[in-house]
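Visitor: The sequence and its predicted three-dimensional model are supplied below.
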Amino acid sequence: MAKSDHKRHSAKHKIDRRLGVNLWGRPKSPVNSREYGPGQHGQRRKKPTDFGVQLMAKQKLKGYYGNIGEKQFKKYYAEAVRRRGDTGQNLIGILECRLDAVLYRSKMVPTVFAARQTINHGHVLVNGKRCNIASVMLKPGDVISLKDKAKNIPAVLDAIASVERDVPEYVDADHGKFLATFVRVPALDEVPYPVQIEPNLVVEYYSR
C-alpha cells in the first residue's frame, strides 16, 4: 500500500473508532468487529446527555465529509441559517455541493479523502478548467472530469469497478469518459448515507 493510501485509510479508521460507527459503510472499518470505542475504557460508554448526542451528530457530519474543520463548518451552518427553508436540509445541500463530495458521489474515487487528494494534486477539471480546491462549491449543471493522467490511477479504476456504492440520481456520471455532471442539489432523503445522519441535532447544537 502506498504511503498516501495508508494515511487515508488511517484517517478513516481513526474517525470510525472515535465515533463508534462505520461512517462510510466500508467492509474493513474497525468498528465492524467491535461495538465500543478505542482505548482501555472504550467499553465503558455511559448514556450520552442531550448535549453529547448533539455533539456526536455534528462530529459525524463533519467527519463524513472528510473531517471538515470547525471554522469552515460553522461558515456552512451560518449560510444554511441565512437561506430560506429548513436549516438542516440547507446544510446537507451545501455540503453535497462541495467539489470533493461530488467527485466522491460520482464513484470515480474510493473515498472522500481520495477525492480531496485527487483534487489537490490537480487531476480534476471543473467545466474544463483545472481546479485544485476541494471545497469549491458546484452549481447544478457543472461538469467535473479527470485529466488524462488520472485515468490510469489504480484507485480510480478500482472505484469505478467497485459495486460497494451506487451513483445517486443527482449526479450523472459517465465513467467511460471519466466525467460527471452535478444535476441538482439533493434533499436529505436522497443522500446515500450508510449511517443515520441527523442535521436537526446539529442545528440544536449550534442553537444552544
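Guide: Received it, and whenever you're ready, just let me know what you need.

Visitor: switch to C-alpha atoms for all contacts and neighbour counts from now on
Guide: OK.

Visitor: Near Pro194, how many other residues are there?
Guide: 13 (other CA atoms under 10 Å).

Visitor: Just list the residues touching Asn120, thanks.
Guide: 132-134 (CA atoms under 8 Å, 6 or more residues apart in numbering).

Visitor: Let me know the next secondary structure element after the helix or strand hosting Gly52.
Guide: Applying DSSP states H and E as the criterion places Gly52 in helix 50-64. Following helix 50-64 in sequence order, the next helix or strand is helix 70-82 (DSSP H and E).

Visitor: ok, which stretches of the protein are strands?
Guide: For the chain, applying DSSP state E gives strands covering 124-126, 129-130, 143-146, 171-174, 179-182.

Visitor: Now go through the contacts of Asn120 and say which are in helices.
Guide: Among the contacts of Asn120, no member falls in helices (criterion: DSSP state H).

Visitor: okay, those in TSV with distance to Ile160 and neighbour count next?
Guide: Output for the contacts of Asn120, formatted as TSV (distance: CA to CA, whole Å; neighbours: other CA atoms under 10 Å):
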residue	distance to Ile160	neighbour count
Asn132	21	19
Ile133	22	17
Ala134	20	20
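
Visitor: Next up, a structure to set beside the first:
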Amino acid sequence: MTKRVEAKYKINRRLGVNLWGRSKSPINKKAYGPGQHGQRRKSKPTDYGVQLMAKQKLKGYYGNIGERQFRRYYQEAVRRKGDTSENLIELLERRLDTVVYRMKFAITPFAARQFVNHGHVLVNGRRVNIPSYLVRDGDQIEVKEKSKQLVAVLDAAQSAERDVPEYIEVDHRAMRGRFLRAPKLSDVPYPVQMEPNLVVEFYSR
C-alpha cells in the first residue's frame, strides 16, 4: 500500500475539509490540522497560498495524483480549445478510476485506483488496468464477471453516501455502465467547493 493511500484522511485534516464527504472522515471530530501544531491559529493566506490550497484540494480529491502527472493534465487542458479550468475537470473526470468511483463500483477514489490496477474492470469488453486511462463518450465500463460478487463492490454499490451523476449511467445489477458525456464543473458532485480557476492561476504564474 502506498503512502498516498495510507494518508488519505490526513489530507482531509491538512486541508480542513471533508474532501470526499465521508462519515468516517476524522475532520468531523477534529476540525484542525494533524500534528502537535495543528491547532495553532492560522494567519491569513497569501494569493499564492490560496491557489496552492485549491490545487492540493483538487489533486487530493482524485486519489492524490502525483504532481508531475497533475501538471501534465494542466498542460493538456491549456492545449485544448475552450476554458482551461473546464478542460482540466473534464480530463480528471475521464480517468478510468474516477469513472469507476462515480459508478459506485468502489467506495473511495483510492479503492477505485486499486480496483482498476488489479484488473477487475473492462472497457468495451477489454480489460484495462491503467487507472489514468481516459474514457471516451459512449464507452462501456463493466466489472469483470468473477469480480461482480466481491463484498467491496457490493458495499460500494449499495452505499447511500453519494449518487451517480447525470453524465454517467449505470446498472448495478449487471455491474456495468456507460460514460455518456464530458461534464461541466457544475455537473460534478463535489462534496466541497472546487476552484479549478485558481489551479490554472497557480500553474500559469
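Guide: Sure, I can see it. All of these numbers come straight from a predicted model, not from anything done at the bench.

Visitor: Superposed, what's their TM-score?
Guide: With the length set by TM-score structural alignment, normalised by the length of structure 2, the two chains reach a TM-score of 0.95; 203 aligned residues with a CA RMSD of 1.4 Å.

Visitor: picking up where we left off before, just the buried positions in the helix holding Gly52 of structure 1, please.
Guide: Buried residues in helix 50-64 of structure 1, counting neighbours by 16 or more other CA atoms under 10 Å, are found at 54-64.

Visitor: Please name every helix or strand in contact with it.
Guide: helix 3-19, helix 199-206 (3 or more CA pairs under 8 Å, 6 or more residues apart in numbering; DSSP states H and E).

Visitor: Distance from that helix to the middle of the chain?
Guide: 15 Å (CA atoms, centre = their mean, to the nearest Å).

Visitor: Which stretch of structure 2 lines up against that helix?
Guide: Per the alignment by TM-score structural alignment, helix 50-64 of structure 1 matches residues 47-61 in structure 2.

Visitor: and for stretch 11-24 of structure 1, what span of structure 2 is it aligned with?
Guide: Using TM-score structural alignment, stretch 11-24 of structure 1 pairs with 7-20 in structure 2.

Visitor: Quick check: end-to-end length of the matching stretch?
Guide: 14 Å (CA to CA, to the nearest Å).

Visitor: quick one: the helix holding Gly52 of structure 1 to helix 3-19, angle?
Guide: 160 degrees (axes from the mean of the first three to the mean of the last three CA atoms, to 10 degrees).

Visitor: spatially speaking, which residue is in the middle of structure 2?
Guide: Tyr62 (2.7 Å; CA atoms, centre = their mean).

Visitor: show me what contacts the closest residue to that one other than its chain neighbours?
Guide: Distances taken as CA to CA, 6 or more residues apart in numbering place Pro109 nearest to Tyr62 of structure 2, at 6.1 Å, with adjacent residues excluded. Neighbouring residues of Pro109 of structure 2 by CA under 8 Å, 6+ apart: 61-63, 97-98, 101.

Visitor: Out of the residues you listed, flag the one nearest to Leu180 of structure 2.
Guide: Of all the contacts of Pro109 of structure 2, Thr98 has the smallest distance to Leu180 of structure 2: 14.0 Å, by CA to CA.

Visitor: For that closest one, what is the corresponding residue in structure 1?
Guide: Using TM-score structural alignment, Thr98 of structure 2 pairs with Ala101 in structure 1.
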